[in-house]
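Novice: here is a sequence with its predicted model. Questions after.
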Amino acid sequence: MIAAFSVTPLGIGEDVGEAVAAAVRVVRASGLPNRTDAMFTSIEGEWDEVMPVIRAAIEAVKAYSGRVSTVIKIDDRAGVTDGLTAKVATVERHLAEG
């Protein structure tokens, strides 16, 4: 499965980069395939691997704020591995074809 999620601390002002970095640090330390962009962090693995990492990322942000907003989108498809790379490669291939 791939889970794309965003964790945002509330009530600490506009500069949330330090708190978000704490969440990303947790994800990267998990050893699971992951990618971070301007809006979401995506992580790939089995349900029982991914969900505890997301929870730990939320807890890391809670160290900065007592209130945290979290958005999670999950693509749970049996038999798919390396989806983070393969999905992007497919789109890029179609773009290259014209």
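Specialist: Cool, got the structure.

Novice: from now on I want contacts and neighbour counts done on CA atoms only, so please keep to that.
Specialist: OK.

Novice: ok, residues contacting the helix or strand residue 22 falls within?
Specialist: Mapping residue 22 onto the secondary structure by DSSP states H and E places it in helix 17-29. Applying C-alpha atoms under 8 Å, 6 or more residues apart in numbering, the set of residues contacting helix 17-29 from outside is 7-9, 34, 36, 41, 43, 53-54, 56-58, 60-61, 63-64.

Novice: put this next to the previous one:
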Amino acid sequence: MLFAFSVAPATTDDPDGSVSAAVADAIRVVRESGVPYRLDSMFTTLEGEWDECMPVIKAACDAVAKKSPRVSLVVKADLRPGVTDQLTAKVERVEQHLHES
């Protein structure tokens, strides 16, 4: 299963509005969890089961909450029990189609 999530403070004291320091705290939690993940500019995608991914997402929110009293969270899930190694395989399948045309 894949869980794509975006977590950020809804408020910031940074003069330019940046939320990167709080997001870095959230990613630190993800890295320390040991759950396979991929980071991009808008989302972090975890691969694993409900019971291992949801606590990581909650802990990432808790890390952001230390910087802001209000936290924004978006989660999207691809629930395919028994299917693994999709962090890269899904992208590879799309790339294959692009090279065929």
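Specialist: Cool, the structure landed. What you are looking at is a predicted structure, and each value in this text was computed from that prediction instead of being measured.

Novice: quick one: TM-score?
Specialist: Laid over one another, the chains give 0.96 as their TM-score (TM-score structural alignment, normalised by the length of the first structure), with 98 aligned residues with a C-alpha RMSD of 0.8 Å.

Novice: so stretch 74-91 of the first structure matches what in the second structure?
Specialist: Using TM-score structural alignment, stretch 74-91 of the first structure corresponds to residues 77-94 of the second structure.

Novice: give me the distance between the two termini of that stretch.
Specialist: 18 Å (C-alpha to C-alpha, to the nearest Å).

Novice: show me which positions of it end up buried.
Specialist: 86-87 (16 or more other C-alpha atoms under 10 Å).

Novice: quick check, distance from it to the centre of its chain.
Specialist: Relative to its parent chain, stretch 77-94 of the second structure has a centroid offset of 15 Å by C-alpha atoms, centre = their mean, to the nearest Å.

Novice: repeat for stretch 52-66 of the second structure
Specialist: Averaging C-alpha positions (C-alpha atoms, centre = their mean) puts stretch 52-66 of the second structure 10 Å from its chain's average.

Novice: in the first structure, what stretch matches it?
Specialist: Under the criterion TM-score structural alignment, stretch 52-66 of the second structure matches residues 49-63.
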